[in-house]
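[1] got a predicted model here, sequence first, then my questions.
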Amino acid sequence: MDTPQNTALTRALTELPGPLPARGVIHIAIRHTDRFTVVGNDLAQHPGLSTTAVGFAVRIQSLPQGTEVGIKALAARFPEGEKLIAAALRELETHGYLQRARTRLPNGRIVTRTVFCNQPAALLRPRAAAAPPQLPPTAGTIATPAPVPEPMPQPEPEPTVEPEASPKPVPAPEPVPTPGPKPAPEPKPVPAPDPPARQATPPQAATPQDHAPAAASPFVRLVPPPTAPKPPRPPLPRPRELTPELERISTALLSDLRHHSPQFTLSEDDVRELVPGVAAWLERDAHPDTIRHTLTINAPEPVNYPYQFVKHRLTVLLPPPLPGAQDLTPPPARRNPVTPFQTCDGCERAFRAPTPGHCRDCRAEDEQRATAA
């Protein structure tokens, strides 16, 4: 008897209109006026998300723009652990609700940028189909407000027509002293404004709505356009001259591949078409064992198309021609002339000069003596 009981819900049930279900949940929806977040049923009832992932999606959606929503930030804000939060974020990332990317700031610092979308499926369809769901958020968190905004724009054009019709009967009393024009203005305000208002409003209201999604649809489309056709594959290499000797060795090498690897069993037509490619390798002084090893090494299991596989390797892995003898000759060494040392005939000091004689000082003294004499 001393346990407190909350009778507020019991009183609220008595105020609900209509018969109530005998079992199951009964909703008492009270309209929020502030501090509320609109959550769609596609997230709240998502069959592929766990209850933990849905709960963190609602919490992230309720946070203000620019709030840190990393694993450590959420663990510091909420009681769940980092492992549980990381698993929930991976679920949201798998189903497209969350996207995390590492970006570099202008100052060189690398940060994680998180993007959250409340309706990822709406990004893959045109804006015309995604625009109507944007109206229910203004009605609160009620799950079925879709039919409410549709009739709202219809009564709006009607009051615009009524004030137009009201001023028209105002000038009608002006011609009251003249009995003749009275019957003329009476039929004008009644039939005239009604048909033009009904004919003008629907096309004017429909055309901008039809053109707006068509112009904005390219910005919503996230599916990439069809890729361009692939460039043509390079042709099979051919030798400068297919001699009988090169043809014989190439045919034997291709026919013998099945002895080393049963996957490379080629038909006669395949061998005949691949002979020029092997001859081009032999012409560039490639050893037959090297060619066999290159064609069969690290082959997938199984090789479904041996002809295409051998042709691809003969084309892509073609070695360059061997350099000639002149190409391998090192350039001649550059010889810098070195002036030898000489011994001065006057002072016997060593100096560099191409020929023997006097050093610079001795030559200067000889010139001074000659000028003095």
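    Sure, I can see it. Treat the numbers as computed from the prediction; the structure is a model and nothing was measured.

[2] can we go C-alpha only for contacts and neighbour counts from here?
    Noted.

[3] give the other helices and strands that the helix or strand where V161 lies contacts.
    Element membership of V161 [criterion: DSSP states H and E] is helix 157-165. If contacts are counted by 3 or more Cα pairs under 8 Å, 6 or more residues apart in numbering; DSSP states H and E, helix 157-165 sits against helix 194-220.

[4] tell me the buried residues in the helix it packs on?
    Within helix 194-220, the residues that count as buried by 16 or more other Cα atoms under 10 Å are 213, 217.

[5] just checking, what packs against the following helix or strand past that helix?
    Toward the C-terminal end, the helix or strand that comes next after helix 194-220 (DSSP H and E) is helix 244-255. Judged by 3+ Cα pairs under 8 Å, 6+ apart, helix 244-255 is in contact with helix 268-283.

[6] now the angle from the helix it packs on to helix 244-255?
    Orientation check (axes from the mean of the first three to the mean of the last three Cα atoms, to 10 degrees): helix 268-283 against helix 244-255 gives 120 degrees.

[7] once you drop chain neighbours, what's closest to K72?
    E82 (6.7 Å; Cα to Cα, 6 or more residues apart in numbering).

[8] next: V161.
    Leaving aside its chain neighbours, V161 sits nearest to A197 (6.4 Å; criterion: Cα to Cα, 6+ apart).

[9] that neighbour reaches P163, doesn't it?
    No. The pair A197 / P163 is not scored as a contact, 11.9 Å apart, by Cα atoms under 8 Å.

[10] contacts only, for R102.
    Applying Cα atoms under 8 Å, 6 or more residues apart in numbering, we find R102 in contact with 110-113.

[11] now it: which helix or strand?
    R102 belongs to strand 98-104, assigned by DSSP H and E.

[12] residues of that strand that come out buried?
    98-99.

[13] and the next helix or strand past that strand?
    Remark: after strand 98-104, the chain's next helix or strand is strand 110-116, criterion DSSP H and E.

[14] put this next to the first one:
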Amino acid sequence: MRFGGVIHDNVRHARDFLMVGNHLGRNVKLSPNAIGLSVHIQNVPEGGEISVQSLYERFRESGTSKATIAKGMRELEEHGYLSRIVVQDDEGQFATVTISHNYPARYRKPADRELPPLRRTPASPVAAEILALLQDAPPTGAEPPPRPPVRPPSQPPVRPPAPVRPPAAAVPQPRRPRPAPARPRALPPVPQPLFPARALLETAWTVVAGLRREDPRLLVSEADAEHLTSGVAAWLERDLTPEAVTLALTRDLPPEPLHRPAALIAHRLTHDLPPLPSFQPPPPPLHPLQNCDGCDRAHRAPQPGPCPACTP
């Protein structure tokens, strides 16, 4: 049994991993520098900057020089792992887009183009258009014909990363406004007097203010008393005394507490309103007794003189 060599202690990744083909890791024509650059480039999110300068800033601490990075990128281009294309935006600005191929044989060998389509990661509209152009590209080693700059649809090829929002706990929540206090419902309408004389209204006010003496639950506010005074005045116009109106409003009250005594009084003033008294002609005046000058009989007359029988 042979001892030595590598032993793989592998763990199956469920998230945050990158799939790399064996054609890259076992490619003897690529230097370790090129293989490492390809793995890093495939891990860069779409829209990220890939250039010699950006890669040098990324690996500066490892001692990698710009020349080493440029050499590794040329190797990747020669073996089909990288390709570059010039695009132009709507404002006429030119930019170089670097395309990373994790399956370079798809574009290098014409025979591989007959393979069934591979399952791809969803790309942006700009990347989809650029990849469609590369489907018709010639194999590596042939002189590619000059291509005019490609104008991508309405959006730039490189998008800045989205800003990181602070956690929800760090954002102060606005204070909710306090709900306005509910307004009390308006009292039911009450009858109105035909002739609201001042003396009549004063008597009616006295009746409303004195209801609490008959029952403490009939205590009403000043605003409610002004509303009820007109209804009591309409009752007093119907030849009712203040005592009779007080009795009609305070008798047979429910035994439970009264939540709105003014509404109960307004209901009774409207529902139990008595009818107007019938019209009667005034009685004739009563004259004093007078003695008749002719027959000396007593009769009623406004002035002394003969009675109707002795009147010629």
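    Looks like it came in fine. Here the structure is a predicted model, which is why all the values come from computation and not from measurement.

[15] now the TM-score, please.
    Here the TM-score for the pair of chains, by TM-score structural alignment, normalised by the length of the second structure, is 0.35; 122 aligned residues with a Cα RMSD of 2.8 Å.

[16] who are the packing partners of the helix or strand where Q42 of the second structure lies?
    Using DSSP H and E, Q42 of the second structure sits within helix 32-43. Other elements packing on helix 32-43 of the second structure under the criterion 3+ Cα pairs under 8 Å, 6+ apart are helix 66-78, strand 94-100.

[17] and the longest one, what does it pack against?
    Pointing back at helix 66-78 of the second structure there. helix 32-43, helix 52-58, strand 82-88.

[18] okay, these in a markdown table with distance to E226 of the second structure next?
    Output for these, formatted as a markdown table (distance: least, Cα to Cα, whole Å):
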| stretch | distance to E226 of the second structure |
| --- | --- |
| helix 32-43 | 82 |
| helix 52-58 | 85 |
| strand 82-88 | 82 |
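
[19] ok, which of the ones you listed comes nearest L134 of the second structure?
    Nearest to L134 of the second structure, of all these, is strand 82-88, at 8.9 Å by Cα to Cα.

[20] now do that closest one against helix 32-43, angle only.
    Using the same axes, to 10 degrees: strand 82-88 of the second structure against helix 32-43 is 50 degrees.

[21] nearest to R213 of the second structure, out of the helices and strands packed on helix 66-78 of the second structure?
    Nearest of these (Cα to Cα): helix 32-43, 89.9 Å.

[22] next, the buried residues of the closest one.
    By neighbour count with 16+ other Cα under 10 Å, helix 32-43 of the second structure contains the buried residues 34-35, 37-39, 41-42.

[23] that older thread, neighbour-wise, which one of the contacts of R102 of the first structure leads?
    Ranked by neighbour count (other Cα atoms under 10 Å), these have R113 at the top, with 15 neighbours.

[24] how close does that residue sit to A216 of the first structure?
    26 Å (Cα to Cα, to the nearest Å).

[25] for E273 of the first structure, same thing?
    Relative to A216 of the first structure, E273 of the first structure is positioned 54 Å away (Cα to Cα).

[26] same check, this time on T201 of the first structure
    Per Cα to Cα, T201 of the first structure is found 23 Å from A216 of the first structure.

[27] with V275 of the first structure instead?
    Counting by Cα to Cα - V275 of the first structure and A216 of the first structure are separated by 58 Å.

[28] R313 of the first structure too?
    R313 of the first structure sits 48 Å away from A216 of the first structure, going by Cα to Cα.

[29] likewise for F351 of the first structure?
    From F351 of the first structure to A216 of the first structure the distance is 89 Å (Cα to Cα).

[30] equivalent analysis for D42 of the first structure, please.
    24 Å.

[31] then A53 of the first structure?
    Computed as Cα to Cα, the A53 of the first structure to A216 of the first structure distance reads 32 Å.

[32] let me know the helix or strand that A266 of the second structure is in.
    helix 261-271.

[33] what packs against that helix?
    Using 3+ Cα pairs under 8 Å, 6+ apart, the elements in contact with helix 261-271 of the second structure are helix 222-236, helix 242-250.

[34] tell me the buried residues in it?
    Those buried within helix 261-271 of the second structure under the rule 16+ other Cα under 10 Å are 261-270.

[35] which single one of the residues you listed is nearest to R300 of the second structure?
    L269 (46.9 Å).

[36] my guess is the closest one contacts S230. True?
    No. L269 of the second structure is beyond contact range of S230, at 9.7 Å (criterion: Cα under 8 Å).

[37] sorry, back to before: okay, the buried residues of helix 32-43 of the second structure in TSV with distance to T68 of the second structure next?
    Shown next, in TSV, are the buried residues of helix 32-43 of the second structure (distance: Cα to Cα, whole Å):
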residue	distance to T68 of the second structure
A34	9
I35	12
L37	10
S38	13
V39	16
I41	15
Q42	19
